[in-house]
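Chemist: everything below, folded, please.
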Amino acid sequence: MARADDLDRFYDVLERLDRRVGGARRLKNCTGHMDWPDRGVYAFLEPGQYHEDGVRRVTRVGTHAVSAGSSTTLWDRLKQHSGTGDGSDAHPHGGNHRGSVYRKRVGEAIIENHDLHTEYPDWGERWSTVDRDRTVVRDEEYLLERRVSTYLREQPFLWMDLDDEPGPKSDRAVLERSVIALVSNAGREPIDPRPVDWLGRHSPSAAIRDSGLWNVAGVEDDYDPAALDLLETAVDATTPP
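Modeler: Below is the predicted model:
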């Protein structure tokens, strides 16, 4: 029961964070002009899916700048997930899934769900392995990029301020790994299993289907309960943007 108790504590802290920042946001309503912390950890929540007591379930956990010397900000990462705005002349409301693993995974699930493999043969491939004109590929993938943007911009998310030096052993990296391992159902007794209509159930990745998260790395790892103390400290330091 230790994991169940720790999950309850995790969601209690997340609910406190929700109140502290004035409610979860959606990317469609966010801009870089908001006062985001430079560095932090974020959690996307699934509309209509809940942990007990009405707290929405986490379906993606992420951070940024975990490579030494990285200058990526929290908003930089969120903007990559959100995609392009209406000011993009060539591909408004599209995006670049090769710059966002979250976008890539959601697109893969849409392809599987609607059998679109023929329409998008290069989705998820690195540019170095795509033997076609990039402009043509971008144009072909535009409609799917728009569908991914529509999906992601509707996902509520919460964030917490956690500013330390970039690196794989940073507090942000430690917290991200532990939360993923705690929430994941992969390789363990399921808690809060996803409903059959969750898009991630169509993912070609067993890690996503089994974990109930859009994350892949670390979904079968052991979590560190002490990271929940770090989570509480980060929540207490977070203010609305």
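Chemist: can we go C-alpha only for contacts and neighbour counts from here?
Modeler: Will do.
Chemist: separation between Leu182 and Val61?
Modeler: Leu182 sits 11 Å away from Val61, taking Cα to Cα, to the nearest Å as the criterion.
Chemist: same question for Gly200.
Modeler: 14 Å.
Chemist: do Arg209 as well
Modeler: Here Arg209 is placed at a distance of 15 Å from Val61 (Cα to Cα).
Chemist: check Ile208 too.
Modeler: Ile208 sits 12 Å away from Val61 when distances are taken as Cα to Cα.
Chemist: identify the contacts common to the two.
Modeler: Asn215 (Cα atoms under 8 Å, 6 or more residues apart in numbering).
Chemist: please, which helix or strand holds Val106?
Modeler: Secondary structure here is read from DSSP states H and E; on that basis Val106 sits in helix 101-114.
Chemist: now what about that helix, what contacts it?
Modeler: The set of residues that contact helix 101-114 without belonging to it, under Cα under 8 Å, 6+ apart, is 81, 96-98, 116-117, 120, 123-124, 144-145, 148-149, 152, 199-204, 214-215.
Chemist: can you pull the contacts of the spatially most central residue of the chain?
Modeler: Geometric centre of the chain, nearest residue: Arg60, 3.7 Å, by Cα atoms, centre = their mean. Remark: with contacts taken as Cα under 8 Å, 6+ apart, Arg60 is in contact with 43-45, 180, 213-215.
Chemist: that one in helix, strand or coil?
Modeler: Arg60 carries the three-state label strand when classified by DSSP: H, G, I helix; E, B strand; the rest coil.
Chemist: again with Asp5
Modeler: Taken by three-state DSSP, the conformation at Asp5 corresponds to helix.
Chemist: that one and Pro225: what is the separation?
Modeler: When distance is defined by Cα to Cα, Asp5 is 10 Å away from Pro225.
Chemist: ok, Gly32 touching Leu74?
Modeler: No - under the contact definition of Cα atoms under 8 Å, Gly32 does not touch Leu74, with a separation of 9.9 Å.
Chemist: and the two? Which one has more around it.
Modeler: With other Cα atoms under 10 Å as the criterion, Gly32 and Leu74 differ in neighbour count, and Leu74 comes out ahead with 25 against 11.
Chemist: circling back to that earlier point, compare Arg209 and Val61 (neighbour count), which wins?
Modeler: The residue with more neighbours, out of Arg209 and Val61 and counting by other Cα under 10 Å, is Val61; that gives 24 against 21.
Chemist: one more to put side by side:
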Amino acid sequence: MEVLEKKNIQKKLLSNSNGRQKWHNRGVYFFFESNQKRSDSGDGLRATRVGTHALKYNSKTTLWNRLSQHKGTAKSGGGNHRGSIFRLLIGTAIIQENNLNFSTWGQGNTASKDIKKGELQLEQLVSQTIGKMPFLYLSINDEATPRSLRGYIERNSIALLSNYNKEVLDAASKDWLGHKCAREKVNKSNLWNQNHVEEVYDSNFLDIFEKLVAEMSVNE
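Modeler: Here you go, the predicted model:
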């Protein structure tokens, strides 16, 4: 991660990011949180969300496309949690933490204008929360396919970082927002992920990861 950060120049914030900046076309991203520290594996922040994109054949989604879905909409400050599981999970935790009433949150793949208007306040809180999370990304410009190398890196990164039904390593702090999330896999994995948290990582993964980081060009 230290080498990857140098390739990114520094950790970025979605609140300061936009599509006019230089982005690699495809990759895997890693979000961190300022109050979540590594306690067993070393120093620095622990990764709390791993993701990628374009895992379906012929998908045209770029790295920035996916990050922008998590960021939300600049004009309203809101966003669309139905297009971002990351936003949905964060919103679920905010609801629980603040005892809010958003009965439509996470319901359906689409929503009417009235429902979206009623959810705007929470979408804004989600954008603010995610916008403060530093992130890095690893450029992997491969084809859009379920068998992509990006999918392999995402899956094994999550499996390695997850504390789900395992001996806890780099535990989430007591004030981590994810403890308020209604999804068991988020709570127990200490990650804003649900897929792959119960898996075992491939023993070859770290060597491949290291090689990819070393080969990545600096994002200037």
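Chemist: in stretch 82-101 of the second structure, what's buried?
Modeler: Judged by neighbour count using 16 or more other Cα atoms under 10 Å, the buried positions of stretch 82-101 of the second structure are 82, 84-95.
Chemist: nearest to Gln36 of the second structure, of these?
Modeler: Minimum separation from Gln36 of the second structure among those (Cα to Cα) is found for Ile90, which lies at 15.3 Å.
Chemist: corresponding residue for that closest one in the first structure?
Modeler: Using TM-score structural alignment, the partner of Ile90 of the second structure in the first structure is Val106.
Chemist: got it, and Leu206 of the second structure?
Modeler: With TM-score structural alignment as the criterion, Leu206 of the second structure matches Leu228.
Chemist: and that match, what element?
Modeler: Using DSSP H and E, the secondary-structure element containing Leu228 of the first structure is helix 227-236.
Chemist: list the contacts of that helix.
Modeler: By Cα under 8 Å, 6+ apart, the list of residues contacting helix 227-236 of the first structure from outside reads 9-10, 13, 16-17, 160-162, 171, 174-175, 178-179.
Chemist: could you redo the last one with a cut-off of 7 Å?
Modeler: Contacting residues not belonging to helix 227-236 of the first structure are listed as 10, 13, 17, 160-162, 175, 178 [Cα atoms under 7 Å, 6 or more residues apart in numbering].
Chemist: Trp64 of the second structure -> the first structure?
Modeler: Per TM-score structural alignment, Trp64 of the second structure is aligned with Trp75.
Chemist: its match reaches Gly32, doesn't it?
Modeler: Yes - in this structure Trp75 of the first structure lies within contact range of Gly32 using Cα atoms under 7 Å: 6.4 Å.
Chemist: tell me the residue in the second structure aligned with Leu182 of the first structure.
Modeler: Alignment note: Leu182 of the first structure maps to Leu160 in the second structure; criterion TM-score structural alignment.
Chemist: could you look up the SS state of that match?
Modeler: Assigned state for Leu160 of the second structure: helix (three-state reduction, three-state DSSP).
Chemist: same check, this time on Gly79 of the second structure
Modeler: State at Gly79 of the second structure, reduced to three classes by three-state DSSP: coil.
Chemist: that's a strand at Trp123 of the first structure, yeah?
Modeler: No - secondary structure of Trp123 of the first structure, determined by three-state DSSP: coil, with no strand assignment.
Chemist: to which residue of the second structure is it aligned?
Modeler: Pairing criterion TM-score structural alignment: the partner of Trp123 of the first structure within the second structure is identified as Trp105.
Chemist: which parts of the second structure are helices?
Modeler: Assigned by DSSP state H, the helices in the second structure fall at 2-7, 63-71, 85-98, 113-131, 149-161, 184-189, 205-215.
Chemist: now the fifth one: how far from the chain's centre is it?
Modeler: Here helix 149-161 of the second structure is found 12 Å from its chain centre; the criterion is Cα atoms, centre = their mean, to the nearest Å.
Chemist: list the buried residues for the lengthiest strand in the second structure?
Modeler: The strand of greatest length in the second structure, counted in residues with DSSP state E as the criterion, is given as strand 27-37. Under the neighbour-count criterion of 16+ other Cα under 10 Å, strand 27-37 of the second structure has 27-33, 36-37 buried.
Chemist: also stretch 3-10 of the first structure?
Modeler: Neighbour counts using 16+ other Cα under 10 Å place 7, 10 of stretch 3-10 of the first structure among the buried residues.
Chemist: same question, stretch 59-77 of the second structure
Modeler: With burial defined by 16+ other Cα under 10 Å, the residues of stretch 59-77 of the second structure counted as buried are 61-64, 66-72, 77.
Chemist: closest to Lys11 of the second structure out of these?
Modeler: Compare each of these with Lys11 of the second structure using Cα to Cα and the shortest gap goes to Leu67, at 14.1 Å.
Chemist: who touches the closest one in this structure?
Modeler: Under the criterion of Cα under 7 Å, 6+ apart, the contact list for Leu67 of the second structure is empty.
Chemist: from the centre of the second structure, give me the residue that's furthest out.
Modeler: Extreme point of the second structure relative to centroid (Cα atoms, centre = their mean) is Asp114; 28.1 Å.
Chemist: counterpart of it in the first structure?
Modeler: Using TM-score structural alignment, Asp114 of the second structure pairs with Val136 in the first structure.
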